[in-house]
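> no sequence for this one, just the structure:
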């Protein structure tokens, strides 16, 4: 064999550079999604400020003259409403944010162009998930800081409560994210996405114990809310931030951690199944 032939053989058999994994690409996509998110200043202000503003309003209005929830000594309204605001913040950052932004990206053709690149679909969704987790953590940290420093809300001091917070937060964020991806195919255009998604989120907030004491709501409203994840996220967060005696304020008389995990897990599976079947990279009028 001549040296030239040997060189050609070596060239054909030499391994090429290893392609980055889907996980590595997903982490890179997360950075892009975060930069894009923080450039939308109106969305940033709304998602981060909304729970804080609502906590301030409801704690001030209902907490006048030392008003409290439940029999004496009762629970200060700021402390009672904090778990619901944490839950609704997670829903804003996951379900509402993804349902709207993905619909807009599809309508503008960004998803179609992205689909034409070598980026795996899994990396795109990992990027969205990473962005949601990051913004949700920042949002919750800001909300807890305001609650503790401005309204003197006591935060848990033991690991068990924070462990409960961790699994409710992660499961709620995951369920909200996949449901947001699945629901993003419902709006017909990007411009109509906010009009379609926002009213649903507002209704769920009113019936899920976010703005009102859940036990004070009509029975039929409680039953409807129990079908959806926001009610269970709020209840799970109440078990973290409220004292033990508040467990008796619940409709069932308990925190129902098992039911919370089951409902959030069920919505996670439903969102995955529906999202896989209905997600579209192109507009409806684009084939």
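Nice, I can see it. Note that this is a predicted model, so its numbers are computed, not measured.
> hey, let's count contacts and neighbours off CA atoms from now on
OK.
> Residue 222 against residue 207, yeah?
Yes. Using C-alpha atoms under 8 Å, residue 222 is in contact with residue 207, at 6.7 Å.
> Included below, for side-by-side comparison, is a second structure:
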């Protein structure tokens, strides 16, 4: 049954991904923020940073890609789980044999595929309008691939865990802390410009390491001088993202199973009533 459910989930994920990329509102929702950010970076393309010889925009593009992986990989899955719990989609999936396995497989495939597509498209556009980034050589391509893959493994389980525990209101309120984490993670400027205590906080979370990994893959080797310790720290990147991925992959199935077992018509009705009370 699980094999059948996995195949059904994979097919569902591919269908959802195709729908997302053939639907104008979904496309606008996915790309409006990266488009605005690229527009701002385009205006900064002639402003150089320190003695690197590269523009602020060129240095920021890899960080933008890292933020797409971390933020969209987590928040997209979080948001869809919250909405599907409240509108009964998850409850209907529970009523079908193997439905929960197929449901979660489909959502993971659709979310991961969407993030990968966004990263590739934004990278391609940035190379054209800003420049500076390149995947020159097998080593750079390999680094790009493993950072992307490990970043998704670190981000998606977090989204699943939070989506199982939060409601619409608290999920929305979570946006601001997440943006704050991005701000202190050296995504759009070197983390070395921040106070030491903020550097320490930023390095606890995946965002910083995703940005660092992307910079190591896409920027010239000499730009390493702007990083902490003047090193790309691939070992530390692998370790931190790996720890987040392992913890998430261990905890997410447990949390999802408990959440699924609690799903019922009465629980969904109670959530809907609570949401209506907030609305009025």
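Noted; the coordinates are in hand. What you see is a predicted model, and the numbers here were worked out from it, not measured in a lab.
> Quick TM-score on the pair, please.
Once superposed, the chains reach a TM-score of 0.85 (TM-score structural alignment, normalised by the length of structure 2), with 264 aligned residues with a C-alpha RMSD of 2.4 Å.
> Looking at residue 222 and residue 207 of structure 1, which one has more neighbours?
For residue 222 of structure 1 and residue 207, the more surrounded residue by other C-alpha atoms under 10 Å is residue 207, and the numbers stand at 23 against 18.
> what's the spacing between the more buried one and residue 247 of structure 1?
Residue 207 of structure 1 sits 19 Å away from residue 247 of structure 1, taking C-alpha to C-alpha, to the nearest Å as the criterion.
> residue boundaries of the helices in the stretch 1-150 of structure 1?
Secondary structure of the stretch 1-150 of structure 1 (DSSP state H, counting those that start in this stretch): helices at 3-13, 22-39, 41-62, 77-91, 97-107, 110-115, 121-150.
> The longest one corresponds to what range in structure 2?
The counterpart of helix 121-150 of structure 1 in structure 2, using TM-score structural alignment, spans residues 100-129.
> And the strands in the stretch 151-280 of structure 2?
Assigned by DSSP state E, counting those that start in this stretch, the stretch 151-280 of structure 2 shows no strands.
> Now which residue in structure 1 aligns to residue 191 of structure 2?
Using TM-score structural alignment, residue 191 of structure 2 pairs with residue 214 in structure 1.
> so what's that match up against?
Residues near residue 214 of structure 1 by C-alpha atoms under 8 Å, 6 or more residues apart in numbering: 207-208, 222, 250.
> From these, pick the one nearest residue 174 of structure 1.
Closest approach to residue 174 of structure 1 among these (C-alpha to C-alpha): residue 208, at 18.8 Å.
> Tell me which of the helices of the stretch 1-150 of structure 1 lies nearest to residue 238 of structure 1.
Among the helices of the stretch 1-150 of structure 1, helix 77-91 sits nearest to residue 238 of structure 1 (C-alpha to C-alpha), with 5.1 Å.
> ok, average deviation of that closest one from structure 2?
After superposition onto structure 2, the mean distance of helix 77-91 of structure 1 to its aligned counterpart is 1.0 Å, using mean C-alpha distance after the TM-score superposition for structure 1.
> need the helices of the stretch 1-150 of structure 1 in a markdown table with mean neighbour count and distance to residue 71 of structure 1, can you?
Below are these laid out as a markdown table (neighbours: other C-alpha atoms under 10 Å; distance: least, C-alpha to C-alpha, whole Å):
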| stretch | mean neighbour count | distance to residue 71 of structure 1 |
| --- | --- | --- |
| helix 3-13 | 10 | 79 |
| helix 22-39 | 17 | 44 |
| helix 41-62 | 17 | 15 |
| helix 77-91 | 26 | 13 |
| helix 97-107 | 24 | 38 |
| helix 110-115 | 16 | 54 |
| helix 121-150 | 18 | 23 |
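> Nearest spatial neighbour of the residue positioned nearest the centre of structure 1, chain-adjacent residues omitted?
Closest to where the C-alpha atoms of structure 1 average out (C-alpha atoms, centre = their mean) is residue 94, at 2.8 Å. Leaving out its chain neighbours, the residue that sits closest to residue 94 of structure 1 by C-alpha to C-alpha, 6 or more residues apart in numbering is residue 177, at 4.7 Å.
> Report how many residues lie close to that neighbour.
Residue 177 of structure 1 has 30 neighbours, counted by other C-alpha under 10 Å.
> circling back: which one in structure 2 is aligned with the residue nearest to the centre of structure 1?
Per TM-score structural alignment, the equivalent position to residue 94 of structure 1 in structure 2 is residue 73.
> Could I get the contacting residues of its match?
By C-alpha under 8 Å, 6+ apart, the contact list for residue 73 of structure 2 reads 111-112, 115, 152, 155-156, 159.
> what's the neighbour count on residue 281 of structure 1?
Neighbour tally, residue 281 of structure 1, other C-alpha under 10 Å: 19.
> Repeat that for residue 131 of structure 2.
Number of residues near residue 131 of structure 2 (other C-alpha under 10 Å) recorded here: 18.
> Let's verify it: helix, strand, or coil?
coil (DSSP: H, G, I helix; E, B strand; the rest coil).
> again, but for the one 4 residues further on
In three-state terms, and counting by three-state DSSP, residue 135 of structure 2 is coil.
> My understanding was that it contacts residue 141; is that so?
Yes. In this structure, residue 135 of structure 2 is within contact of residue 141 by C-alpha under 8 Å, at 5.7 Å.
> can you list residues touching both of the two?
Residues touching both residue 135 of structure 2 and residue 141 (C-alpha under 8 Å, 6+ apart) are residue 217.
> Minimum distance to residue 190 of structure 1: which of the helices of the stretch 1-150 of structure 1 has it?
helix 97-107 (4.0 Å).
> superposed on structure 2, where does that closest one end up, distance-wise?
Mean for helix 97-107 of structure 1 is 0.8 Å (mean C-alpha distance after the TM-score superposition for structure 1).
> contacting residues around that helix?
By C-alpha under 8 Å, 6+ apart, helix 97-107 of structure 1 touches 111-112, 128, 177, 180-185, 187, 189-191, 193-194, 197, 280-283.
> corresponding residue for residue 12 of structure 2 in structure 1?
So residue 12 of structure 2 corresponds to residue 29, using TM-score structural alignment.
> Can you tell me, leaving aside adjacent residues, what's nearest to its match?
Among residues not flanking residue 29 of structure 1 along the chain, residue 127 sits closest, at 4.6 Å (C-alpha to C-alpha, 6+ apart).
> how about the helices of the stretch 1-150 of structure 1 in JSON lines, adding distance to residue 233 of structure 1?
Output for these, formatted as JSON lines (distance: least, C-alpha to C-alpha, whole Å):
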{"stretch": "helix 3-13", "distance to residue 233 of structure 1": "55"}
{"stretch": "helix 22-39", "distance to residue 233 of structure 1": "24"}
{"stretch": "helix 41-62", "distance to residue 233 of structure 1": "15"}
{"stretch": "helix 77-91", "distance to residue 233 of structure 1": "6"}
{"stretch": "helix 97-107", "distance to residue 233 of structure 1": "17"}
{"stretch": "helix 110-115", "distance to residue 233 of structure 1": "31"}
{"stretch": "helix 121-150", "distance to residue 233 of structure 1": "13"}
